[in-house]
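S.K.: Below are the sequence and a predicted model; questions follow.
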Amino acid sequence: MKSFLTSLFLTLSLASPLRAEVDIQEVTSPNGVTAWLVEEHSIPFTAIEIWFRGGARLDAEGKRGASYLMTGLLEEGAGELDAQGFAEAAEELATSFSYNVYDDTLTVSAQFLTENRDEAVALLRSSLIEPRFDEDAVERVRGQVESIIRSDAKTPNTIASKKLNELAWGDHPYATSISGTLESVAALTRDDLIEAKDRVLTLDRVYVGAVGDITPDALGELVDELLAGLPETGPDLPAEAVYGLPKGGETVVEFETPQSVALFAHEGIKRDDPDFFPAYVLNQVLGGGGFASILMEEVREKRGLTYGVSSFLAPRDQGALIMGQVASANDRIAEAIEVIREVWADVAENGVAEQQLEDAKTFLTGAYPLRFDGNANIAGIMVGMQAEDLPIDYIATRNDKVNAVTMDDIKRVAERLLRPEDLHFVIVGKPEGLEKSE
């Protein structure tokens, strides 16, 4: 049955043509909840996406990992249904739910057929309003989380990420893993999970997007039915994260492996910064464009120091980084780091070539419509737009913003954003030529 449902929803979600022009309607429910809707009545199927701002950073003090464990339990029984009964009910209705939590958001995704809409919404509502948190389910999912934590402790990329976040964000929740520690997860009680749910799933920070066979009036009623009973407000968000990554240099974490992994970063740019689009295009040229990027050309193609190197913008709600990653043999990682620093400094001083800029804009604008490959993806994009406070016509104007980026913009933002003297590397492995830090 599971494979049938997967095939069904894949078929339905891809039934809509690829498009970057969507007619978004703003819907206000009778209870005052705002939702964005794209009507698509050609198939009897709807996808809905719900985001709650706050996410794992709302864990109570001393309860790190509570939101993560709680989210993993939302479909493990609700109301009168235990875990098995809930799964069987979802299969019988041919509906699909997923729940995920991140640093800044908790997300709920649902897909259902029009003929089963009322029953599917009732089942989804029960998971949000009255999850059971049965002891056997809690212990089973707790064991899964503990297994993830143990695995992460042996994974170089995860070790590097954990160390970099710890250095960058100090005592902010961003500094620690959303999954918690073995000690914090072991100590979580059922009451802690109930508290975590009530802290994160609140009406004051909810965003809703829907795409499919549903009218505005029906969506408004659905939203109120689905969310009724959630707390009106949640706790205050943590204070803005204070950036503290060491200025320049390297942090080495020794790990027995023939290849070192390195993450590198310094302070970045927020999503609502007026220079975000020039920074986005700049990063595409610098390290976001795969084999077309400058970093790949210099580190891999010219010198053969790695199979892959990249850079990316990481704008969280309460703190932003520009980051990158590379892996290389222990006896070559020091050279790879040196080349990356040189590229960073060169682009900061000289910008990029005109053809590189044009190629990046061509790729970014041409690839954009490929994101709209189904109802669920469009719903997710719309909710992300709301969470980032983007205008409802953003999809129609986004490529114009990319195309408007000029060489002068790139030069200005490269000088502002790229700080080679601040670039700090966290290396996990046994790198030669670099001093061990811990």
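M.R.: Arrived safely, thanks for sending. For clarity, every value in this text was computed on a predicted model and none was experimentally measured.

S.K.: Every contact and neighbour count from this point should use C-alpha atoms.
M.R.: Noted.

S.K.: Could you point out the longest strand of the protein?
M.R.: strand 319-329 (DSSP state E).

S.K.: and here's the other structure:
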Amino acid sequence: MKKFMVGVLILGVIGAAFLRGITKSGFNAEKILAQSALSGRQFNGKVKEISDEAGTVKAYFMEEHSVPIVAVAFEFAKSGWAYEKKRGTAQLVESVLLDGAGEYDRKALRAVMKEKGIKLGVSVDEDRLRFSFSYIKAFEKEAMDVLKAVLYAPRFEKEDLDLAKAQLDFVKKQQPENPEYRLSRLVDETFYGEHPYGWEEIPDKEALAAVKREDILAYLRESLSKDNLSVGLAGDLNETEARVFLSDVFGGLAEIGGKRELAPVQADFKQEKVSAKVPFSGQSFVTLLGKGVKRLDEDFYSLYVADYILGGSGLASKLSQGVRDKEGLKYGIYSGFATSDGIDLWQVSFSATPE
């Protein structure tokens, strides 16, 4: 029976050398733009920082009236599953938050969103709780009613929670069949260890069963606050209307949320290669980890562009052209920066036959 291998290689030297090799002095954005297909193009949209009427909520805003649509993205920092006090809480919020709120049960909420062209999504990762929201200007009132109901009066009915727990448990049981999931777990266990980043994204059935409605509401009270809120909005609004939007939607949030702490990852970049064999694939999957750069570092954008050329652009990247096209050694290879609250990494992932 064929076996495949998943592996993790912790790279201190290669990652550090890559980061040191690209500096600000070698990055000329104007020159790159002048030589690109974007040369000569004019972009009229201007982004400005605005605040709500009380001055307590800030947002980045771009006025654009070409189509009668408003798009909003907002997120709450330090509110991901690595910060949760009860395992599974954040995942259940992602699964059930849009299953009923305020006067709308699950069916009614989905019906009004479909009828009025309202799009609302929620997602959670290890660090943040994120929302995406868009609506047609003609149905602004209905859209605002839906969004505020979800933020301030989510239902979390027992039957919806029970269904979500069963669905998450089913997904968890299927995950080990995916070799890339096996690789991610190998990274979690060997690199992150006991740190919350090493937790399984979906906890076991017993942990999910222990999460009650009150736990979810407590999580939202601690997470949804102005002090950890970031907002961006664009579309068919003028600045005055945008300020009213911020006041109307976010004005009712608490000024300061609950205490949110996360220890930094104590990374060991001197580890040797770690691998595991699983008997249901003919491929090997590998991840290489190196030291990254903070998102607000002054070199981030120059390094981001350099990495895009090196391995972040997929089949057009230097790594792909060299290792895949010229040598034929693997199927796909990618690189990229992974920034997070606990650690910043540069990583390379590829798959190939064991040979």
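M.R.: Thanks, I have it. Computed from a predicted model, the values in this text were never measured in an experiment.

S.K.: Let me see the TM-score of these two.
M.R.: A TM-score of 0.81 describes the superposed chains when it is computed by TM-score structural alignment, normalised by the length of structure 2; 313 aligned residues with a Cα RMSD of 2.2 Å.

S.K.: before we move on, the earlier item: other residues contacting the longest strand of structure 1?
M.R.: 240-243, 258-270, 287, 305-315, 333, 336, 431 (Cα atoms under 8 Å, 6 or more residues apart in numbering).

S.K.: Now which of those residues would you call buried?
M.R.: Among these, those classed as buried by 16 or more other Cα atoms under 10 Å are 241, 243, 259-270, 287, 305-306, 308-315, 333, 336, 431.

S.K.: could you pull out the helices for the stretch 201-350 of structure 1?
M.R.: Ranges of helices within the stretch 201-350 of structure 1 are 216-227, 276-283, 294-295, 333-350, based on DSSP state H, counting those that start in this stretch.

S.K.: residues in structure 2 matched by the helix or strand following the longest one, start to end?
M.R.: So that's helix 333-350 of structure 1. Per DSSP states H and E, the first helix or strand lying C-terminal to helix 333-350 of structure 1 is helix 354-367. The counterpart of helix 354-367 of structure 1 in structure 2, using TM-score structural alignment, is absent.

S.K.: Could you tell me which residues within helix 354-367 of structure 1 count as buried?
M.R.: Across helix 354-367 of structure 1, burial judged by 16+ other Cα under 10 Å covers 356-358, 360-361, 364-365.

S.K.: sorry, back to before: between the helices of the stretch 201-350 of structure 1, which gets nearest to Asn375 of structure 1?
M.R.: With Cα to Cα, the closest approach to Asn375 of structure 1 among the helices of the stretch 201-350 of structure 1 belongs to helix 216-227: 15.0 Å.

S.K.: Quote the end-to-end distance of stretch 250-262 of structure 2.
M.R.: 26 Å (Cα to Cα, to the nearest Å).

S.K.: what's it in contact with?
M.R.: With contact meaning Cα under 8 Å, 6+ apart, stretch 250-262 of structure 2 is reached by 52, 57, 78-79, 82-83, 221-228, 341-342.

S.K.: what about the strands in structure 1?
M.R.: 25-28, 34-39, 45-53, 77-78, 81-82, 96-101, 105-113, 206-212, 250-254, 259-267, 309-316, 319-329, 424-429.

S.K.: So for Ile149 of structure 1, which of those strands sits nearest?
M.R.: Per Cα to Cα, nearest to Ile149 of structure 1 of these: strand 96-101, 15.7 Å.

S.K.: The closest one aligns to what range in structure 2?
M.R.: Going by TM-score structural alignment: strand 96-101 of structure 1 matches residues 119-124.

S.K.: Comparing the matching stretch with structure 1, how large is the average distance?
M.R.: After superposition onto structure 1, stretch 119-124 of structure 2 sits on average 1.0 Å from its aligned residues (mean Cα distance after the TM-score superposition for structure 1).

S.K.: How about Ser313 of structure 2, nearest residue that isn't a chain neighbour?
M.R.: Once flanking residues are discounted, Ser313 of structure 2 sits nearest to Tyr334: 7.6 Å by Cα to Cα, 6 or more residues apart in numbering.

S.K.: Report the contact partners of the counterpart of the one you found in structure 1.
M.R.: Using TM-score structural alignment, the partner of Tyr334 of structure 2 in structure 1 is Ser310. Counting by Cα under 8 Å, 6+ apart, Ser310 of structure 1 touches 287-288, 290, 295-296, 324-326.

S.K.: what about Ser310 of structure 1, distance to Thr11 of structure 1?
M.R.: 33 Å.

S.K.: Distance to Val253 of structure 1 added to the buried residues of helix 354-367 of structure 1, as JSON lines?
M.R.: Listed next are the buried residues of helix 354-367 of structure 1 as JSON lines, based on distance: Cα to Cα, whole Å:
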{"residue": "Gln356", "distance to Val253 of structure 1": "36"}
{"residue": "Leu357", "distance to Val253 of structure 1": "37"}
{"residue": "Glu358", "distance to Val253 of structure 1": "40"}
{"residue": "Ala360", "distance to Val253 of structure 1": "35"}
{"residue": "Lys361", "distance to Val253 of structure 1": "38"}
{"residue": "Leu364", "distance to Val253 of structure 1": "36"}
{"residue": "Thr365", "distance to Val253 of structure 1": "40"}
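
S.K.: with those in mind, which one is nearest to Leu222 of structure 1?
M.R.: For the buried residues of helix 354-367 of structure 1, the closest approach to Leu222 of structure 1 (Cα to Cα) belongs to Thr365, at 35.0 Å.

S.K.: can you tell me which residues contact the counterpart of Tyr304 of structure 2 in structure 1?
M.R.: In structure 1, the residue matched to Tyr304 of structure 2 (TM-score structural alignment) is Tyr280. For Tyr280 of structure 1, the contact set (Cα under 8 Å, 6+ apart) comprises Leu313.

S.K.: hmm, 6 Å instead?
M.R.: Taking Cα atoms under 6 Å, 6 or more residues apart in numbering as the contact definition, Tyr280 of structure 1 lies against nothing.

S.K.: May I see the strands of structure 1 arranged in JSON lines, with distance to Pro231 of structure 1 as well?
M.R.: Output for the strands of structure 1, formatted as JSON lines (distance: least, Cα to Cα, whole Å):
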{"stretch": "strand 25-28", "distance to Pro231 of structure 1": "19"}
{"stretch": "strand 34-39", "distance to Pro231 of structure 1": "17"}
{"stretch": "strand 45-53", "distance to Pro231 of structure 1": "12"}
{"stretch": "strand 77-78", "distance to Pro231 of structure 1": "18"}
{"stretch": "strand 81-82", "distance to Pro231 of structure 1": "23"}
{"stretch": "strand 96-101", "distance to Pro231 of structure 1": "18"}
{"stretch": "strand 105-113", "distance to Pro231 of structure 1": "15"}
{"stretch": "strand 206-212", "distance to Pro231 of structure 1": "11"}
{"stretch": "strand 250-254", "distance to Pro231 of structure 1": "43"}
{"stretch": "strand 259-267", "distance to Pro231 of structure 1": "35"}
{"stretch": "strand 309-316", "distance to Pro231 of structure 1": "25"}
{"stretch": "strand 319-329", "distance to Pro231 of structure 1": "27"}
{"stretch": "strand 424-429", "distance to Pro231 of structure 1": "41"}
